[in-house]
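**Student:** here is my input; please provide its structure:
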Amino acid sequence: MAKSTQHWSKIGETGSIIGMKILLSCYQLFGRNVFRLVLLPVIGYYFLSNKRARHASQDYLKKAKPLCPKQPKELTSFRHFWTFGELLLDKFLVWMGHIQPQDVAFHNQATMQHMEQRQKGGIIVVSHLGNTEICSALAHQMPNVKVTMLVYTQHAEKFNRMLKQANASANIRMMQVTDMSPATAMTLSERIEEGEFIVIAGDRTPVQSNARTTVVPFLQQPAPFPQGAFILANLLKCPVYLMFCLKQEAKYHIYIELFAEQLTAPRKARDQLLNNAVYDYAKRLEHYCLMQPLQWFNFYDFWHIEPLNSHTKLHKKGH
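**Tutor:** Down below sits the predicted model:
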């Protein structure tokens, strides 16, 4: 892993909106094969020039390889970068409406029926595994379900501009936030009461330095995970779902799980509740991550633990 311990939110966006436009135009004009030809030098340059991201990828894959005995030769850092580039195109295709129903396979149908039949919404915890944008497919599979995605403002700006240009009428809302203020929490509560689902990533440490994290085992090494999604669920007293989307054999597979009907506990047991929730989430993320390890895209020192963080003790379930 790179020696730099810079927080992920301080790392500038890679690439420019012009570069993304060029790649998207190549696909629109010439198709996927030409897109791949143009993508090769782009990914090659990024791979060679971005030492921090390359070392982060290598460190992650080093941890994943012993747990993926069937595909160790495939787990190279360049393949990791290449997969990221290919899935970037798929993100745009989703928002342009080019992903057809036959391109997506939904698992856990009973859970989806549960979501659709409820009068109240909830929280969907996602990750940087696979293609999170595919969650917009929920709008097609369940037309009565509304979705709002919470995104970090700074890193979302360029990508959001591209999405709007690709499809200004995309049937999903984004809310850009850096912290969870009382006003934001109230807005989210109102949306959930109206049956809306709030999508939030659970595998990026908080932007605010005083925000809460829990250190849990991930790929057999201690890593800090945010409590934010579960604090919000505890506050709003709503159901929590997990969603993972993996590209397998040229098709997207969406896995939705009911994580908890409610995350509630007496005040004295609240910390234990949140720590256990983070632990359980990390185990599920690890499970799906090992199914398609090249599709987890956190190109920074994910396992770095801040020395002054008050939650640096490794949490084990039930402790």
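**Student:** when you work out contacts or count neighbours from here on, use the C-alpha atoms and nothing else.
**Tutor:** OK.
**Student:** show me the strands in the stretch 151-300 of the chain, by range?
**Tutor:** 173-177, 196-201, 213-218, 221-226, 240-248, 251-260 (DSSP state E, counting those that start in this stretch).
**Student:** could you export those strands as JSON lines, including distance to Met1?
**Tutor:** Converted to JSON lines, the strands of the stretch 151-300 of the chain look like this (distance: least, CA to CA, whole Å):
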{"stretch": "strand 173-177", "distance to Met1": "29"}
{"stretch": "strand 196-201", "distance to Met1": "23"}
{"stretch": "strand 213-218", "distance to Met1": "16"}
{"stretch": "strand 221-226", "distance to Met1": "13"}
{"stretch": "strand 240-248", "distance to Met1": "25"}
{"stretch": "strand 251-260", "distance to Met1": "30"}
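**Student:** can you tell me which of the ones you listed comes nearest to Asp271?
**Tutor:** Of all these, strand 213-218 sits nearest to Asp271, with 9.8 Å by CA to CA.
**Student:** just tell me which of the strands of the stretch 151-300 of the chain ends up closest to Lys51.
**Tutor:** strand 221-226 (21.4 Å).
**Student:** now that closest one, how far from the centre of its chain.
**Tutor:** 15 Å (CA atoms, centre = their mean, to the nearest Å).
**Student:** now the angle from that strand to strand 196-201?
**Tutor:** Strand 221-226 and strand 196-201 are oriented at 140 degrees to each other (axes from the mean of the first three to the mean of the last three CA atoms, to 10 degrees).
**Student:** could you also give me the structure for this next sequence, so I can compare it with the first?
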Amino acid sequence: MSADGAGWEAQRERSSAFWVGLLVWVLRRLGRAPARLLLWPTVAWFLIAAGSARRASRAYLRRVLDREPTLADVARHFFTFAACSLDRLLLTGDQGRQLTLNIHRSDAVLALFERREPALVLVSHFGSFEALRVIGSELHEMPLKILLDRQHGAIVTRLIEGLDPGFAASIIDASERGPTLVLALRDAIRAGYSLGVMADRVRGDEPSVCVRFLGAQASLPTSPWVLASALKLPVIAAFGIHRGGRVYDARFELLETAVDLPRADRDAALQACAQRYAALLEQQARAAPYNWFNFYDYWLTDRAAD
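**Tutor:** Got it, this is the predicted structure:
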């Protein structure tokens, strides 16, 4: 797909401080509808100039739609991404009430929420994880801290932190390594927070396993399962799905009540956990195909063919 075969960490941030600032100004002064109109020039730019992202979108849509995607499909994919990014700015303030957030929880998840039991919450580049954070915070049922690399998408991250000081407090910086990160995670758990971890991308030389996803081989990180096992946390998969317009659905599914990684079969146990998550992620992607936002060379099969 991408000519250089670079992964997501090698991609530069395409937003500019001026453009994001203009969007915020229009959003705050004129409202969401005029701001959404400004997203179309961004979509047009991606269609014309962002060749690797366009090819990645086509490769994904070809798999999830089971047909050859049209240019309109790719444009819709980019627009959904841009719209979710714009709504992140709404969700940082009182204008978030313009959005409708519907919550869907299994009985097992509801029981965890009612007991205020911390969990490891697997989030992904699917729809809006910001909607999940806000829902958890406002309901006081699942106060959530997200493990997030502040350096990736730094322009938007700094802007959101400026608009909503509480956002910075809800983030644990994934760029920290070693004892500093471990202590931050343990402190969050002891304070009653659940931990949100991005589970659909592999960072650099991070340990990973190969899974079957949308009919091909892909890599998923093993760190969420190692973390859940070490901290003795149940694992919940969460998806903030943009349904169009102002509507988001937040879906929470209990994936593991406990993660056991026996020394003798550790690799097999990690593989099984990751594959269960991949199957659930595929189910969500097929139900809402334009919500998945990994615009880079994702499948191992495609990389081998380059």
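**Student:** can you pull the TM-score for these?
**Tutor:** A TM-score of 0.90 describes the superposed chains when it is computed by TM-score structural alignment, normalised by the length of the second structure; 302 aligned residues with a CA RMSD of 2.5 Å.
**Student:** returning to that earlier point: quick one: which of the strands of the stretch 151-300 of the first structure is nearest Thr5 of the first structure?
**Tutor:** strand 221-226 (13.2 Å).
**Student:** quick one: that closest one aligns where in the second structure?
**Tutor:** Aligning strand 221-226 of the first structure against the second structure (TM-score structural alignment) gives residues 216-221.
**Student:** mean distance, the matching stretch to its aligned residues in the first structure?
**Tutor:** After superposition onto the first structure, stretch 216-221 of the second structure sits on average 0.8 Å from its aligned residues (mean CA distance after the TM-score superposition for the first structure).
**Student:** what does stretch 270-277 of the second structure give?
**Tutor:** Relative to the first structure, stretch 270-277 of the second structure is 0.6 Å off (mean CA distance after the TM-score superposition for the first structure).
**Student:** what range does that stretch cover in the first structure?
**Tutor:** So stretch 270-277 of the second structure is aligned with residues 274-281, judged by TM-score structural alignment.
**Student:** the matching stretch: which residues count as buried?
**Tutor:** Leu274, Asn275, Asn276, Ala277, Val278, Tyr279, Asp280, Tyr281 (16 or more other CA atoms under 10 Å).
**Student:** cool, and stretch 162-182 of the first structure?
**Tutor:** Met162, Leu163, Ala166, Asn171, Ile172.
**Student:** and if you look at stretch 62-76 of the second structure?
**Tutor:** Arg62, Arg63, Val64, Leu65, Pro69, Asp73, Val74, Ala75.
**Student:** what about the match of stretch 270-277 of the second structure, distance to the chain center?
**Tutor:** Relative to its parent chain, stretch 274-281 of the first structure has a centroid offset of 17 Å by CA atoms, centre = their mean.
**Student:** then stretch 63-81 of the first structure?
**Tutor:** 20 Å.
**Student:** show the end-to-end separation of that stretch, please.
**Tutor:** For stretch 63-81 of the first structure, the first-to-last residue distance is 17 Å (CA to CA, to the nearest Å).
**Student:** contact partners of it?
**Tutor:** 43-44, 47, 54, 57-58, 61, 219-220, 290, 293-295 (CA atoms under 8 Å, 6 or more residues apart in numbering).
**Student:** next up, the contacts around the counterpart of Pro206 of the first structure in the second structure.
**Tutor:** Taking TM-score structural alignment, the alignment pairs Pro206 of the first structure with Arg203 from the second structure. Counting by CA under 8 Å, 6+ apart, Arg203 of the second structure touches Glu9, Pro221.
**Student:** now do Arg203 of the second structure against Leu261 of the second structure, distance only.
**Tutor:** 22 Å.
**Student:** give the next helix or strand downstream of the helix or strand that contains Ile18 of the first structure.
**Tutor:** For Ile18 of the first structure, the host element (DSSP states H and E) is helix 17-30. Note on helix 17-30 of the first structure: by DSSP H and E, the next helix or strand toward the C-terminus is helix 32-49.
**Student:** by contact count, what packs against that following helix?
**Tutor:** Applying 3 or more CA pairs under 8 Å, 6 or more residues apart in numbering; DSSP states H and E, we find helix 32-49 of the first structure packed against helix 17-30, helix 51-64, helix 77-95.
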